[in-house]
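[1] fold the following.
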Amino acid sequence: MIQIPDLVSECIFKAVRSSGKGGQHVNKVSTKIELYFTPQDSQLLSDQQKNLLYQKLNHLMNEEGTIRITSDAHRSQKQNKEEAIEKLNQLILKALTPKKRRIKTKTPKSVKEKRIKDKKVKSTIKEMRKKPGLD
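    Presented below is the predicted three-dimensional model:
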């Protein structure tokens, strides 16, 4: 398994100004963090893991194959950096965890009987809507 602290050394962090409300504080302090990670350049990932990440996280990658994660939820740069690392951690773990296969099960007999009974009830209700014949 991959150790996330090791992956952090392969990430590029960039501090930028946050958007939105905050007045003077938000205008003079760069607390938003942008994390850039390129799986293809990683020394820690195997080729199989790189391919899996490319397949599952392709929608998050730019033309160069770099994943960009941003965080500006907190007022401190340190907290935003930790949150961005945690987001990357969750993305990678989710992408590399194999999907469980669904086990097919037979429909229970009681469910089939209930469905047939409901159909018959519906049929009789619709039959009652008809005008009576002159027989």
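
[2] please count neighbours and contacts with C-alpha atoms only from this point.
    Noted.

[3] all the strands of the protein, in order from the start?
    Per DSSP state E, the chain carries strands over the ranges 12-16, 32-37, 67-71.

[4] mind listing residues that contact stretch 74-81?
    Stretch 74-81 is touched from outside by 15, 30, 31, 32, 33, 71, 72, 73, with contacts defined as CA atoms under 8 Å, 6 or more residues apart in numbering.

[5] next up, for comparison:
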Amino acid sequence: MLSVSRSIVLPESELVERFLRADGPGGQHVNRTESAVELRFDVMHSPSLPDDVRTRLLARSDRRLTDDGVLVIQARRFRDQSRNREDARERLVEILRGALVAPKKRIATKPTRASKMRRLDGKQQRSKIKQNRSRSWSHE
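    As a prediction, the model looks like this:
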């Protein structure tokens, strides 16, 4: 059981782990042990996720999310399998907790009168600088 929040708990049966050889330092040891972990979680078909959380997760443009709605997390930060396994699970929980909170609606605002004036003043100054350049070129 992987606890995400009070209301969301993922059973082990929904998590698919695959162990593979990690790249990086480790000498000959790295070629023999499968210390990297690939954790897969099917967001699309998980009965443990509420619909709003599922929708937010699937709407994210996350490269770890496959076209089938499966979230794939690879952990190869550490040299031993157990720490990588723990790391992958922590990252999954972090992603799921991020989707629990609904994003705030943006309230459209109008620019203030002073900010409009500053913008127009800046445009006028720039225009004068460019006009002065063209005058100086024509006299040469």
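
[6] how close are the two chains, by TM-score?
    Overlay of the two chains. TM-score (TM-score structural alignment, normalised by the length of the first structure): 0.75; 131 aligned residues with a CA RMSD of 2.8 Å.

[7] coming back round to it: make a PyMOL selection of the buried ones in the contacts of stretch 74-81 of the first structure.
    Buried members of the contacts of stretch 74-81 of the first structure, defined by 16 or more other CA atoms under 10 Å, are picked up in PyMOL with:
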select buried, resi 15+30+31+32+33+71+72
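
[8] in this structure residue 13 of the first structure contacts residue 32, no?
    No. Taking CA atoms under 8 Å as the definition, residue 13 of the first structure is not a contact partner of residue 32, at 10.2 Å.

[9] list the contacts of residue 44 of the first structure.
    Neighbouring residues of residue 44 of the first structure by CA under 8 Å, 6+ apart: 2, 6, 7.

[10] excluding its backbone neighbours, what's nearest the corresponding residue of the second structure for the last one?
    Under the alignment by TM-score structural alignment, residue 7 of the first structure pairs with residue 10 in the second structure. The shortest distance from residue 10 of the second structure to any residue that is not its chain neighbour, by CA to CA, 6 or more residues apart in numbering, is 5.0 Å, and that residue is residue 2.

[11] from residue 56 of the first structure, how far out is the residue nearest the centre of the first structure?
    Nearest residue to the geometric centre of the first structure (CA atoms, centre = their mean): residue 91, 7.3 Å. Counting by CA to CA, to the nearest Å, the gap from residue 91 of the first structure to residue 56 of the first structure is 9 Å.

[12] now the common contact residues for the two.
    With CA under 8 Å, 6+ apart as the test, residue 91 of the first structure and residue 56 reach no residue in common.

[13] picking up where we left off before, can I assume the residue nearest to residue 10 of the second structure is in contact with residue 9?
    Yes. At 5.6 Å, residue 2 of the second structure counts as touching residue 9 under the criterion of CA under 8 Å.

[14] so who does residue 99 of the second structure touch?
    Here residue 99 of the second structure is in contact with 53, 56, 57 (CA under 8 Å, 6+ apart).

[15] so how far is residue 108 of the first structure from the residue nearest to the centre of the first structure?
    According to CA to CA, residue 91 of the first structure and residue 108 of the first structure sit 38 Å apart.

[16] the longest helix in the second structure is where?
    Ranked by residue count and defined by DSSP state H, the top helix of the second structure is helix 113-138.

[17] flag every buried residue along it.
    So helix 113-138 of the second structure, judged by 16+ other CA under 10 Å, has zero buried residues.

[18] I'd like the strands of the first structure as JSON lines, with distance to residue 129 of the first structure appended.
    What follows is these, written out as JSON lines (distance: least, CA to CA, whole Å):
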{"stretch": "strand 12-16", "distance to residue 129 of the first structure": "70"}
{"stretch": "strand 32-37", "distance to residue 129 of the first structure": "66"}
{"stretch": "strand 67-71", "distance to residue 129 of the first structure": "61"}
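
[19] hey, which of the ones you listed is tucked in deepest?
    strand 32-37 (a mean of 22; mean count of other CA atoms under 10 Å).

[20] what about it, how far off from the second structure?
    Superposed on the second structure, strand 32-37 of the first structure shows a mean distance to its aligned partners of 0.9 Å (mean CA distance after the TM-score superposition for the first structure).
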